[in-house]
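Undergrad: After the sequence you'll find the predicted model.
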Amino acid sequence: MRSIVIFLSFIFAIYVNHISHLSAEEVSEKTVLATVNGENITIGNVISFRSRLSEEYQSIEDNVLFDGILKQLIQQIILSQNVNSNSRKIKYALENQTRAFLSQELLGNLSEVEIVESEIKSLYEDFLVGVKEQKEFNASHILVETQGEAKKILESLKNGIDFSELAKKHSTGPSGAKGGALGWFGEGAMVPEFENAVTKLSVDEVSLPVVTQFGWHIIKLNEIRIIPIPGIEEIREDLITEIKKKKIEIEMHKLIDAADVVF
């Protein structure tokens, strides 16, 4: 309730020219800001319109935002007054939109359900079951078209030529310009043949030629790091979102199961 009062105070300050005959205490959601061909636009209309905007628009300076909303509402009324609202097409569309709107309102209300700490801890414990620390690899590669080319690259490396320079000169892959650097990647990020080769390497070791669907690779493993299992605080918001989702689904199923649906 306090937030609504503060919000109305903001609107009073912004629209003082429109409602100069009223005091801040007299302003309410029913206060009329403009009338278009006999149809009123109230502060409640503005509040509702604003609540549906994305965060990007809601971050706009208040006086600019509210002026834009009012102009938009005026335009909508003018245009809507020039449409035959009694047509069957519009009638059915409005019915569908009303149902969709009310459904979203209910889902929004259900999402406000209280989440207690024990629920969060319980879900986190479920999350930990079967979870293990993950490895990530930092590797570079030189990609060429034939096995013969790959063998020549490997020979050059054995003769002391720098891996990065060879990659820049010979690699056909997009990472060639960066010396073959692929950055960090986890399990499942690369095609199986490439991943299998990487996981068998020690840090600073270079692979034998490896063939994949993309061609022939010479791979160098630069680093390995372990990604620890996230703590409960790191994924708290995700856990809360998951709990809310499950509770909403339960309530939805209750309503659906209790409904009298006839085909």
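TA: Received the coordinates, thanks.
Undergrad: Every contact and neighbour count from this point should use C-alpha atoms.
TA: Will do.
Undergrad: would you list every one of the helices in the protein?
TA: If DSSP state H is used as the criterion, the helices of the chain fall at 2-14, 43-51, 55-58, 62-80, 88-110, 117-128, 147-158, 163-170, 192-199, 236-258.
Undergrad: Please identify the deepest-packed of these.
TA: Across the helices of the chain, the average number of neighbours (mean count of other C-alpha atoms under 10 Å) peaks for helix 163-170, which reaches a mean of 18.
Undergrad: what inclination does that one have with respect to helix 147-158?
TA: 150 degrees (axes from the mean of the first three to the mean of the last three C-alpha atoms, to 10 degrees).
Undergrad: chain center to helix 163-170: distance?
TA: Here helix 163-170 shows a centroid-to-chain-centroid distance of 38 Å under the convention C-alpha atoms, centre = their mean, to the nearest Å.
Undergrad: what packs against that helix?
TA: Where contact means 3 or more C-alpha pairs under 8 Å, 6 or more residues apart in numbering; DSSP states H and E, helix 163-170 is packed against strand 134-144.
Undergrad: Tell me where the longest strand sits in the protein.
TA: Of all segments of type strand in the chain, defined using DSSP state E, the longest is strand 215-227.
Undergrad: How much space separates His141 from Phe185?
TA: Using C-alpha to C-alpha, to the nearest Å, we find His141 at a distance of 13 Å from Phe185.
Undergrad: the more surrounded of those two?
TA: Using other C-alpha atoms under 10 Å as the criterion, His141 and Phe185 rank with His141 on top: 26 against 15.
Undergrad: Count the residues that sit near Val144.
TA: Counted with other C-alpha under 10 Å, the neighbours of Val144 add up to 22.
Undergrad: For it, give me its contacts.
TA: If a contact means C-alpha atoms under 8 Å, 6 or more residues apart in numbering, then Val144 has Ala150, His170, Ser171, Thr172, Gly173, Gly215, Trp216, His217 as its contacts.
Undergrad: can you check Ala34 too?
TA: For Ala34, the contacting residues are His18, Asn40, Ile41, Thr42, taking C-alpha under 8 Å, 6+ apart as the criterion.
Undergrad: Among the residues you listed, name the buried ones.
TA: For the contacts of Ala34, burial is judged from neighbour counts taken by 16 or more other C-alpha atoms under 10 Å, and it is met by Asn40, Ile41, Thr42.
Undergrad: ok, structure two:
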Amino acid sequence: MTRPHLLAAALIAVPMLSAPVFAQGGEGADQVVATVDGQDITLGQMIVMKQSIQDPAMADLPDPALWDMMLDQLIRQTAVAASAEETAAVRAQLELQRRNTLASAAVTQIADGEPTDEELQAAYDRFFADQGSVTEYNAAHILVETEEEANALKAEVDGGAEFGAVAEANSTGPSGPNQGDLGWFTADQMVPPFAEAVAAMEPGAVSDPVQTEFGWHVIKLNETRLREAPPLEEVRAELTQMVLREKVEAEIARLVEGAQIEKTEGVDPALLSQTDLLEAN
């Protein structure tokens, strides 16, 4: 039987506790629901524990049954924890968990709430509106190793040979089997010599050989079109995430900059491998 099954069996075997009775003073997160040798178990701890449940079968239990099961587990955990020896490893792990929990809570608080329309518009202007229209090109090419080959194939096309057939028979690039078709692209997606040649062409034209780091190209420009910036509403979700991320990053930078930080000099990085140090009390 696996450990999770053993744990579940142990929990099921324990008689159910009575339904929870809250003491006078309300049901806030700090409400004590049990004590073990003076250690409090609170309602907040129970709520967080329920949030962490990943087993659908447990999550679907009625609240009274789930309450009894979780409280029993926390009682066992608290009793066992009290017997543990607090080594350097335990202290380090507890402090790391504490910092991580607090830092996560701080980030959540910073990112809480939706950006304003003004913030979204400003982000949109930075990333989309200022770009204006972008020209896209639809082209095909024949790629060969030498200028002589490129000139010869260009002469075939000029003489009436069908460009796609010549590309399919001769091009060494991955687009060759597809008659050299490159689909739609923008200039910044291509290496500069190729992009410059395409930008200077008219639809339907075939270029003279163009050299790039990949070899020699004969290019046919099929057509062009203008791609407009998307409407703000179309990219609202992406902009929202971007604005929130920027807020979090800016606040983290502010907090780190304002913190008094002192790094201990002279500590040997090789000590990272000295795991025996964690066994000390």
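TA: Looks like it arrived, so ask away. Being a predicted model, the structure only gives us computed values, none of them experimental.
Undergrad: Tell me which two in the contacts of Ala34 of structure 1 are the farthest apart.
TA: Of all pairs drawn from these, the one with the largest separation by C-alpha to C-alpha is His18 and Asn40; the distance is 13.0 Å.
Undergrad: picking up where we left off before, same list (the buried ones among the contacts of Ala34 of structure 1) but as TSV, adding distance to Leu128 of structure 1.
TA: Shown next, in TSV, are the buried ones among the contacts of Ala34 of structure 1 (distance: C-alpha to C-alpha, whole Å):
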residue	distance to Leu128 of structure 1
Asn40	56
Ile41	53
Thr42	52
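Undergrad: between those, which is closest to Val32 of structure 1?
TA: Among the buried ones among the contacts of Ala34 of structure 1, and counting by C-alpha to C-alpha, the member closest to Val32 of structure 1 is Thr42, at 4.3 Å.
Undergrad: now the closest one, nearest residue through space, not along the chain?
TA: Distance criterion C-alpha to C-alpha, 6 or more residues apart in numbering; nearest residue to Thr42 of structure 1, sequence neighbours excluded, is Val32 at 4.3 Å.
Undergrad: what's the burial count for the one you found?
TA: The local packing of Val32 of structure 1 (other C-alpha under 10 Å) involves 17 other residues.
Undergrad: which residues touch it?
TA: In this structure, Val32 of structure 1 makes contact with Asn40, Ile41, Thr42, Ile43, judged by C-alpha under 8 Å, 6+ apart.
Undergrad: same deal with Ile14 of structure 1?
TA: Under the criterion of C-alpha under 8 Å, 6+ apart, the contact partners of Ile14 of structure 1 comprise Asp62, Asn63, Phe66.
Undergrad: Closest one of those residues to Arg50 of structure 1?
TA: Ranking the contacts of Ile14 of structure 1 by separation from Arg50 of structure 1, with C-alpha to C-alpha as the measure, puts Phe66 on top at 8.1 Å.
Undergrad: what about Asn222 of structure 2, neighbour count?
TA: With neighbours defined by other C-alpha under 10 Å, the count for Asn222 of structure 2 comes to 18.
Undergrad: Would you check that it makes contact with Glu136?
TA: No. Distance between Asn222 of structure 2 and Glu136: 11.1 Å, which falls outside the contact criterion (C-alpha atoms under 8 Å).
Undergrad: shared neighbours of these two, which are they?
TA: Joint contacts of Asn222 of structure 2 and Glu136 (C-alpha under 8 Å, 6+ apart) do not exist.
Undergrad: picking up where we left off before, common neighbours of His18 and Asn40 of structure 1, please.
TA: Any residue near both His18 of structure 1 and Asn40 by C-alpha under 8 Å, 6+ apart counts here, and that gives Leu33, Ala34.
Undergrad: for the residue lying farthest from the centre of structure 1, what are its contacts?
TA: The outermost residue of structure 1, judged by C-alpha distance from the chain's mean C-alpha position using C-alpha atoms, centre = their mean, is Asn159 at 49.3 Å. Asn159 of structure 1 makes contact with no residue under the criterion C-alpha under 8 Å, 6+ apart.
Undergrad: any idea how far Glu149 of structure 1 is from it?
TA: Asn159 of structure 1 is 15 Å from Glu149 of structure 1, where distance means C-alpha to C-alpha.
Undergrad: go on, Leu94 of structure 1?
TA: Note on Leu94 of structure 1: its distance to Glu149 of structure 1, by C-alpha to C-alpha, is 67 Å.
Undergrad: got it, and Ile41 of structure 1?
TA: If you measure Ile41 of structure 1 against Glu149 of structure 1 using C-alpha to C-alpha, the figure is 74 Å.
Undergrad: Ok, Gly173 of structure 1 next?
TA: Taking C-alpha to C-alpha as the measure, Gly173 of structure 1 and Glu149 of structure 1 are separated by 14 Å.
Undergrad: Then Glu187 of structure 1?
TA: Relative to Glu149 of structure 1, and taking C-alpha to C-alpha, Glu187 of structure 1 is found at 28 Å.
Undergrad: so who does Tyr124 of structure 2 touch?
TA: For Tyr124 of structure 2, the residues meeting the contact criterion (C-alpha under 8 Å, 6+ apart) are Leu232, Leu239.
Undergrad: what comes up buried for whichever strand or helix holds Leu74 of structure 2?
TA: Counting by DSSP states H and E, the element that carries Leu74 of structure 2 is helix 63-81. Across helix 63-81 of structure 2, burial judged by 16+ other C-alpha under 10 Å covers Leu66, Trp67, Asp68, Met69, Met70, Leu71, Asp72, Leu74, Ile75, Thr78.
Undergrad: Next, the contact list for the fifth one, please.
TA: Yep, that's Met70 of structure 2 we're talking about. For Met70 of structure 2, the contacting residues are Met46, Met49, Lys50, by C-alpha under 8 Å, 6+ apart.
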